[in-house]
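*Asks:* A predicted structure for the sequence below; I have some questions about it.
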Amino acid sequence: MLDISALTWAVTIGLILVLLAVDLVLAAARPHRVGFGEATAWSVFYILVAVGFGIWFAARYGGQFGTEYFAGYIVEKSLSVDNLFVFVIIMTTFAVPDEHQHKVLTFGIVLALVMRAIFIALGATLLALFSFMFLLFGLLLIYTAVQLFRHRDEDPDIEDNVMVKAARRFLPVTDDYVGGKLSVRADGRRMVTPLFIVLLAIGSIDLLFALDSIPAVFGVTREPYIVFTANAFALLGLRALFFLVKGLLDRLVYLSAGLALILAFIGVKLILHWAHVDVHEAIPEIPTPLSLAVIAAVLAVVTVASLLKTRRDPTAKAHPGSLRAHPSKTEESDGTVRRSA
């Protein structure tokens, strides 16, 4: 069992808050279009911070816990790339101006961190109290993997998002972004801008991703501190990674299939752990180093295969996948439904 002092927790959270504050200040003080060079520099910085933390963590608490951290970080980083797909769709759907995308992503990451912190605390408590939660988490991941694989060539329907539909129905919305403000007073009444709707969309999508990613990372470690830091450092680099790779995302045509395989693998790992503890100790478990190797191998194969596919077929386009089908349909005058072209 990992023994983390209150001081270590406080320093870690403080470091994450400082990094978030820097992002918020940059986004609020200097709205601008983030170029390739700036995105590359920030991406490298956040990766170095995450790796540096992992090296310190392994040296301080041992190689086993260090391996669990890096496995968790890679899992969360790979899942965060799927987040980027959805962010691109949201930005495109709502035509977010380039100079405001930095702000949207930073606030989205803050929302994601808050929600994941809540889920981490809840998940750790449930796992500590009820060992059968490993079985439930495993089944949840396998179900998610099957659904993601079935709908791997689809995009989530942002317009069908419950929170977005409710906000548009009950709140007055301005026609433009009004300098990146969330709300303004116009014609004697308070109105929200499209930026507020965008944040609702990203926040609700982040909630869905948290429901999958937290059980996934608990599949490689049961230490709340490792789960939290792996999530935090993966998400902190998400804003810069968005601007760095958004032009390349369309080429990762097999990413959704690869993520489905990773989620299914971790789901099996959780179920085997439950069976080892609650059924019979002779049932084997999957060790963390093997998990790390499998996850890294799947991501490598998926990336190479995707690039080869798009090189042979330039018309091939990647999709983030969806947990349920969202067919594009058009109601005809006679009441029938046909699939639109």
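*Replies:* Yep, it's here.
*Asks:* From here on, just use CA atoms for contacts and neighbour counts.
*Replies:* OK.
*Asks:* how near is the residue positioned nearest the centre of the chain to residue 96?
*Replies:* The centroid of the chain falls nearest to residue 80 when counting by C-alpha atoms, centre = their mean (3.5 Å). According to C-alpha to C-alpha, to the nearest Å, residue 80 stands 20 Å off from residue 96.
*Asks:* Helices along the stretch 1-150 of the chain, start to end?
*Replies:* 6-29, 36-61, 63-93, 98-129, 133-150 (DSSP state H, counting those that start in this stretch).
*Asks:* and the angle from the last one to helix 98-129?
*Replies:* Orientation check (axes from the mean of the first three to the mean of the last three C-alpha atoms, to 10 degrees): helix 133-150 against helix 98-129 gives 140 degrees.
*Asks:* Next up, the contacts around residue 50.
*Replies:* Counting by C-alpha atoms under 8 Å, 6 or more residues apart in numbering, residue 50 makes contact with 233-234.
*Asks:* Nearest residue to residue 286 in space, ignoring adjacent ones along the chain?
*Replies:* Sequence neighbours aside, residue 269 is the residue nearest to residue 286 in space, at 5.9 Å (criterion: C-alpha to C-alpha, 6 or more residues apart in numbering).
*Asks:* can I assume the one you found is in contact with residue 138?
*Replies:* Yes. Contact criterion C-alpha atoms under 8 Å: residue 269 and residue 138 qualify, at 7.4 Å.
*Asks:* Pick out whichever of those two has more residues nearby.
*Replies:* Between residue 269 and residue 138, counting by other C-alpha atoms under 10 Å, residue 138 is the more crowded of the two (28 against 24).
*Asks:* and the comparison structure, right after this:
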Amino acid sequence: MLHVSALGWTLTILVILGLLALDLIIGTLKPHAVHFKEAVAWSVFYIAIAVVFGVVFASISGWEFGTQYFAGYLVEKSLSVDNLFVFVIIMSTFAVPEAHQQRVLTFGIVLALAFRVVFIILGATLLNLFSFMFLVFGLLLIYTAVQLYRHRDEDPDVGDNALVRATRRLVPVTDEYRDGKLFSRDDGRRVATPLFVVLIAIGSTDLLFALDSIPAVFGVTEETYIVFTANAFALLGLRALFFLVKGLLDRLVYLSTGLAIILAFIGVKLALHWAHVDISESVWEISTNLSLVVIAVVLTVTTVASLVAVRRDPSKKAHAGSIRARREGPERPDDAS
């Protein structure tokens, strides 16, 4: 079992908060359209930070835990790319100006990290108290994988988001963006801007992703520290990664299929672990090393196959995938941006 001292936790949290503050400053104090070179530089920086942390962590705690970290990081990074898909859909649906996209993304990352901290604590507590939660988490991931595969060629319906609809009904919203403000005044009345609605959409999306991603990473490791750091370092580079890959996301036509396979694999791993602990030790368990190999292979094959497919048929377009079918029918007036 991994033991991390209070000092180790404190230093880790301070480093993550420092990087988060850096991202917040870049994304909010000087709003601007991010160009390709800037996106590449920041993406490389955050990936390098995550890798360096993993190597240092493994050299201190051992490569068994280091392998768990890198497997968890790969899982969360792959899920975060799917998260970016939805961010792109939200940005397009609400026509967010490029100068303000950084601010939206940065607050989205802060919310995502906050939700994950809550679910990490809750998940770790449940797993420690009830061993059958491994089976529950496993079945949840398998169900999600099946739904994601069934609706792999669809995109989430942002207009059908309950929180977005409720916000529009409860709060008067302006038709135009106003210099990156969340709230403004019309004839002395306080009103929200579309940017506020966008943050509601991003936040509710983050909540849904946290419900899937935390059980997924607990399928790779039971160590709370590793779950937290894998999530944190995977999320920190999302702002730069968004601007780097948003033009390439349409080419990842098999991403949803690959993620469905990964989630199903981890779900089976969790179910086997439960059976090994609660039923019989003779039940085979999937090792972390095998998990790392499977995840890496699936992501590689998914990426290569996607690029080959798009090259053969340029009309192919990727979709984020959804866990439920898109509702049919005309768009409602209160859902329009």
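*Replies:* Structure's in. What do you need? The structure presented is a predicted model; accordingly, all values stated were derived computationally and were not measured.
*Asks:* Can you pull the TM-score for these?
*Replies:* Once superposed, the chains reach a TM-score of 0.97 (TM-score structural alignment, normalised by the length of structure 2), with 331 aligned residues with a C-alpha RMSD of 0.8 Å.
*Asks:* one step back: which among the helices of the stretch 1-150 of structure 1 is found nearest to residue 213 of structure 1?
*Replies:* Set against residue 213 of structure 1 and scored by C-alpha to C-alpha, the helices of the stretch 1-150 of structure 1 come closest in helix 63-93, at 6.7 Å.
*Asks:* Which residue ranges of the stretch 201-337 of structure 2 form helices?
*Replies:* 224-236, 238-245, 255-278, 288-312.
*Asks:* As TSV, these with distance to residue 100 of structure 2 would be great.
*Replies:* Conversion of those to TSV gives the following (distance: least, C-alpha to C-alpha, whole Å):
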stretch	distance to residue 100 of structure 2
helix 224-236	18
helix 238-245	12
helix 255-278	27
helix 288-312	30
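*Asks:* closest to residue 72 of structure 2 out of those helices?
*Replies:* Of all those, it is helix 224-236 that lies closest to residue 72 of structure 2, at 5.6 Å by C-alpha to C-alpha.
*Asks:* by contact count, what packs against the closest one?
*Replies:* helix 6-28, helix 36-61, helix 63-93, helix 98-129, helix 194-218 (3 or more C-alpha pairs under 8 Å, 6 or more residues apart in numbering; DSSP states H and E).
*Asks:* mind redoing it with 7 Å?
*Replies:* When contacts are defined as 3 or more C-alpha pairs under 7 Å, 6 or more residues apart in numbering; DSSP states H and E, helix 224-236 of structure 2 packs onto helix 63-93, helix 98-129.
*Asks:* circling back: compare the helices of the stretch 201-337 of structure 2 and report which one is nearest to residue 176 of structure 2.
*Replies:* Judging the helices of the stretch 201-337 of structure 2 by C-alpha to C-alpha, what sits closest to residue 176 of structure 2 is helix 238-245, at 23.3 Å.
*Asks:* Now do that closest one: everything it contacts.
*Replies:* 34, 36, 39-40, 42-43, 84, 102, 105-106 (C-alpha atoms under 7 Å, 6 or more residues apart in numbering).
*Asks:* switch the cut-off to 10 Å
*Replies:* 23-24, 26-27, 33-47, 77, 80-81, 83-85, 87-88, 101-109, 235, 248-249, 251 (C-alpha atoms under 10 Å, 6 or more residues apart in numbering).
*Asks:* Just give me the mean distance for that helix relative to structure 1.
*Replies:* Helix 238-245 of structure 2 differs from its equivalent in structure 1 by a mean of 0.4 Å after superposition (mean C-alpha distance after the TM-score superposition for structure 1).
*Asks:* Please convert the helices of the stretch 1-150 of structure 1 to TSV, extending it with distance to residue 198 of structure 1.
*Replies:* Compiled in TSV, these are given as follows (distance: least, C-alpha to C-alpha, whole Å):
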stretch	distance to residue 198 of structure 1
helix 6-29	16
helix 36-61	22
helix 63-93	7
helix 98-129	8
helix 133-150	24
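*Asks:* Tell me which of these lies nearest to residue 187 of structure 1.
*Replies:* helix 98-129 (24.6 Å).
*Asks:* tell me the angle the closest one makes with helix 63-93.
*Replies:* 140 degrees.
*Asks:* buried ones in helix 98-129 of structure 1?
*Replies:* 99-113, 115-117, 119-120, 123-124 (16 or more other C-alpha atoms under 10 Å).
*Asks:* Figure out how far it is from the centre of its chain.
*Replies:* Averaging C-alpha positions (C-alpha atoms, centre = their mean, to the nearest Å) puts helix 98-129 of structure 1 9 Å from its chain's average.
*Asks:* ditto for stretch 162-175 of structure 1
*Replies:* Stretch 162-175 of structure 1 has its average C-alpha position 25 Å from the chain's average C-alpha position, going by C-alpha atoms, centre = their mean.
*Asks:* mind listing what's buried in that stretch?
*Replies:* Those would be 163-164, 167, 173-174, for stretch 162-175 of structure 1 by 16+ other C-alpha under 10 Å.
*Asks:* what do you get for stretch 196-211 of structure 2?
*Replies:* Residues 196-207, 209-211 are the ones in stretch 196-211 of structure 2 that count as buried (16+ other C-alpha under 10 Å).
*Asks:* which residues touch residue 190 of structure 2?
*Replies:* Contacts of residue 190 of structure 2 by C-alpha under 10 Å, 6+ apart are 171-173, 183-184.
*Asks:* What of residue 111 of structure 2?
*Replies:* Contact analysis of residue 111 of structure 2 by C-alpha under 10 Å, 6+ apart lists 105, 117, 199, 202-207.
*Asks:* and what of residue 104 of structure 2?
*Replies:* 27-28, 87, 91, 96, 180, 195-196, 198-199, 202, 239.
*Asks:* Out of these, which two sit at the greatest distance?
*Replies:* Farthest pair in these, by C-alpha to C-alpha: 196 and 239, 18.4 Å.
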